[in-house]
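J.: Can you look at this prediction? I've put the sequence above it.
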Amino acid sequence: MLRCDLATTIQLFHAFGYPGLAPEGRRPFLDKLIEIVERNSGVLPDFNAMVLKSVLKAGRALASLDFIEGYPPNLFIDEFSTFFQGRIAIFKNFAHIFDMEKIVRERLLKAPLTSNGKPVTNFRFADSKDEPGLQISDVIVGVMGKMHTYFTNTGPEEVAADRAALVGPSLENAQLLSGMISASHAEKYCIPPSCCQCA
């Protein structure tokens, strides 16, 4: 529903300092969200839209909205070390080479990660100039970011038409990217079972 009119959503979030609403902004923020739900209710099944609207209305009576109140306004992320920690923890059997981020590196060294009481040592930081893999990953992340933006801002019919129009190198690159994503997914989840070197 929010993606149906991203400009309105962005304006709303900015106006109320999301995700750091002031207590006096709670009800007006929820009122505006309810307006968006009512305006775009056709994108969800009727029952789902009704439940969502009811939850937002009930939120107006709460004493606080704990996850979006009391934080600095308009600040989604203040630092990125948790993302690095998450990758290290989720992919604990992988060797991680991170682009040098001095602040993140310092935070990880101040509070070392452990697994079953043992230090986690499957990561290091490097200068991307010295690591071709980091240079390639920067390009891939850039492509994935553009792809995410495209899918967020483009309707399903237009995506299908654009996909059908791909030919030559464009089609081959899309297929290669799809194959890379599938291979990464299979590696993460060990699918099929025959790939279980990551156990």
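T.: Nice, I can see it. Numbering: from 1, shown residues only.

J.: Please make it C-alpha for all contacts and neighbour counts, starting now.
T.: Fine.

J.: The residue nearest the centre of the chain sits in which helix or strand?
T.: The residue lying closest to the centre of the chain (C-alpha atoms, centre = their mean) is His148, at 9.6 Å. Element membership for His148, per DSSP states H and E: helix 132-153.

J.: hang on, the earlier thing: what about the residue nearest to the centre of the chain, distance to Glu106?
T.: Per C-alpha to C-alpha, to the nearest Å, His148 is found 31 Å from Glu106.

J.: Also Pro28?
T.: Distance from Pro28 to Glu106, by C-alpha to C-alpha: 41 Å.

J.: go on, Leu177?
T.: Leu177 is 34 Å from Glu106, by C-alpha to C-alpha.

J.: For those two, work out which one has more neighbours and name it.
T.: Leu177 (15 against 12; other C-alpha atoms under 10 Å).

J.: Outside of the helix or strand containing Glu106 itself, list whatever touches it.
T.: For Glu106, the element it lies in under DSSP H and E is helix 102-110. Helix 102-110 is contacted from outside by 79-81, 84-85, 125, using C-alpha atoms under 8 Å, 6 or more residues apart in numbering.

J.: putting a second one here so we can go through both:
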Amino acid sequence: MQVEASRLAHPDPRLYGTDNSYILFYDETNNVRKLRLRENGLNIKKCDSFVLGGIALTPEHDELPCISGLRSTLKIPSNAPEIKLELIAKGDFEKILASPKITKFLTWLIEHKIHIHYTNLNILNWSILDIVESISAEENYLHIQEYHLELKNELYRVASANLSKFLSMLRSHQYPDLREDNTRKFLEDTYNFVVQYGPATKNPATVELEKILLSASKEITKLAFLHSDKAHELIDGFQGFFLNRIASFPNATHFFDEEKTIQEAISNFEVINNDSLVHYHFVESVQTPGVQLSDVIVGFLGKYFTFIEDTSPQKLIDLKGRLSSAQRQNIKLLRTLIARSDKISNHFIHRITTIDSNLKSDYFLFDKKLPKYVVRS
């Protein structure tokens, strides 16, 4: 089946650098395959951040250097067939951040003018944002599209702080397969949940979310993006994110690590851009150094974004205040890689998460000040 790239990745005038002939290598981390509601919560123990990305070669530097020297520098065992994060550093993010081998790896990328690219996805937030999206699609609520991110942020903040109760409420309504005769009751229950478990000190976005949910519970009988779905199935696969990245850089050549589930899901798709085929391939990482390097950077980023999601703002402030010199050096190197990559294309750095998470990440990496309402949350 042929699909136009513009259908999979809608043109956005704010994006730049997406039409160049890059060579993009990919790996992924925390692909849970499917996310489902169960009687006692979810089918997985923990919602770690899904990251799809890796390294990017630009037209000016489109040849990957030999990695044998890097293997030696990182002391990769001679019997190890490929470079992987677990051979460089293990443990939680704080421990990995202190690794001198991570310093050497990030420095090597920078010295060889290799960029990075990624999509970072908060899978729980992705699973519930259609509540606000569906309301904003209604004619009487089109105005909230101007601040829909703030509303989604508040809903996620309340839901994640009281997750077991929120998931139980969703399951009781067969979410995301909402019947028309149950839609108002679902919206009413969501409103009551936000009122009951919302922050004691309400910011304007919290107040507006309550107002919108209450109004919608009295007026809306069908949610545009939450019907005719499979009950209790929050995410049925991650193939859409692979296709989106292929379509987002239609003149690039894409090399993905072999992943049978994804390969089968998109095997029938031919992505077309201006009558030309967009080239993407699934390759064996052992034979593809670019994918091996992508394993390391994506594994590192997966640890980082999960750390950001799981760490409260105040604890983040405390942790940042006592970072070791090695940890600070690696933050500086990661910041350099992200800034350089963003300069090439602002779509290399793609975050699908909440406003609060983005603010925490910008504080930790780029020293941007955290708003008071985030610190109090």
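T.: Alright, I've got the coordinates. Predicted, not measured: the structure shown is a model, and the values here were computed from it.

J.: about what we covered before: what lines up with the residue nearest to the centre of structure 1 in structure 2?
T.: Correspondence of His148 of structure 1 to structure 2, assessed by TM-score structural alignment: Phe305.

J.: can you check Pro19 of structure 1 too?
T.: By TM-score structural alignment, Pro19 of structure 1 lines up with Pro176.

J.: So that match: helix, strand or coil?
T.: coil (DSSP: H, G, I helix; E, B strand; the rest coil).

J.: Number of residues surrounding the closest residue to Lys32 of structure 1 other than its chain neighbours?
T.: Of all residues not flanking Lys32 of structure 1 in the chain, Leu12 sits nearest, at 7.7 Å (C-alpha to C-alpha, 6 or more residues apart in numbering). Leu12 of structure 1 has 15 neighbouring residues, counting by other C-alpha under 10 Å.

J.: wait, doesn't Ile88 of structure 1 sit right on Pro119?
T.: No. Applying C-alpha atoms under 8 Å, one finds Ile88 of structure 1 not in contact with Pro119, separated by 12.0 Å.

J.: Comparing the two, which residue is more hemmed in?
T.: A side-by-side neighbour count of Ile88 of structure 1 and Pro119, using other C-alpha under 10 Å, places Ile88 first with 19 against 10.

J.: which residues in structure 2 form strands?
T.: With DSSP state E as the criterion, structure 2 has strands at 2-4, 23-29, 35-38, 41-42, 50-57, 115-121, 233-235, 253-257, 270-273, 276-277, 279-283, 349-352.

J.: Which of those has the highest mean neighbour count?
T.: The highest average neighbour count among those, using mean count of other C-alpha atoms under 10 Å, belongs to strand 50-57 at a mean of 26.

J.: ok, how many other residues are close to Phe83 of structure 1?
T.: Count around Phe83 of structure 1 with other C-alpha under 10 Å applied: 11.

J.: What segments of structure 1 are helices?
T.: In structure 1, the helices defined using DSSP state H lie at 6-15, 26-39, 46-59, 81-90, 102-110, 132-153, 156-165, 168-189.

J.: I'd like these laid out as CSV, including distance to His96 of structure 1.
T.: Output for the helices of structure 1, formatted as CSV (distance: least, C-alpha to C-alpha, whole Å):
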stretch, distance to His96 of structure 1
helix 6-15, 35
helix 26-39, 41
helix 46-59, 40
helix 81-90, 7
helix 102-110, 13
helix 132-153, 11
helix 156-165, 34
helix 168-189, 14
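
J.: quick one: which of the ones you listed is nearest Asn74 of structure 1?
T.: helix 6-15 (6.3 Å; C-alpha to C-alpha).

J.: The closest one to helix 26-39, inter-axis angle?
T.: 170 degrees (axes from the mean of the first three to the mean of the last three C-alpha atoms, to 10 degrees).

J.: in helix 6-15 of structure 1, what's buried?
T.: Neighbour-count burial for helix 6-15 of structure 1 flags 9, 13-14 (criterion: 16 or more other C-alpha atoms under 10 Å).

J.: and which of those residues is nearest to Phe47 of structure 1?
T.: Thr9 (22.7 Å).

J.: Not counting its neighbours along the chain, what's nearest the closest one?
T.: Computed as C-alpha to C-alpha, 6+ apart, the closest residue to Thr9 of structure 1 that is not its neighbour in sequence is Leu2, at 5.9 Å.

J.: rewinding a little: which residue sits closest to the match of Pro19 of structure 1, ignoring its sequence neighbours?
T.: Leu226 (5.3 Å).

J.: What is the equivalent residue in structure 1 for that neighbour?
T.: With TM-score structural alignment as the criterion, Leu226 of structure 2 lines up with Ile68 in structure 1.

J.: pretty sure that match is in contact with Gly20, am I right?
T.: Yes. If you go by C-alpha under 8 Å, Ile68 of structure 1 and Gly20 touch, sitting 5.2 Å apart.

J.: The two: which has the busier surroundings?
T.: Gly20 (22 against 17).
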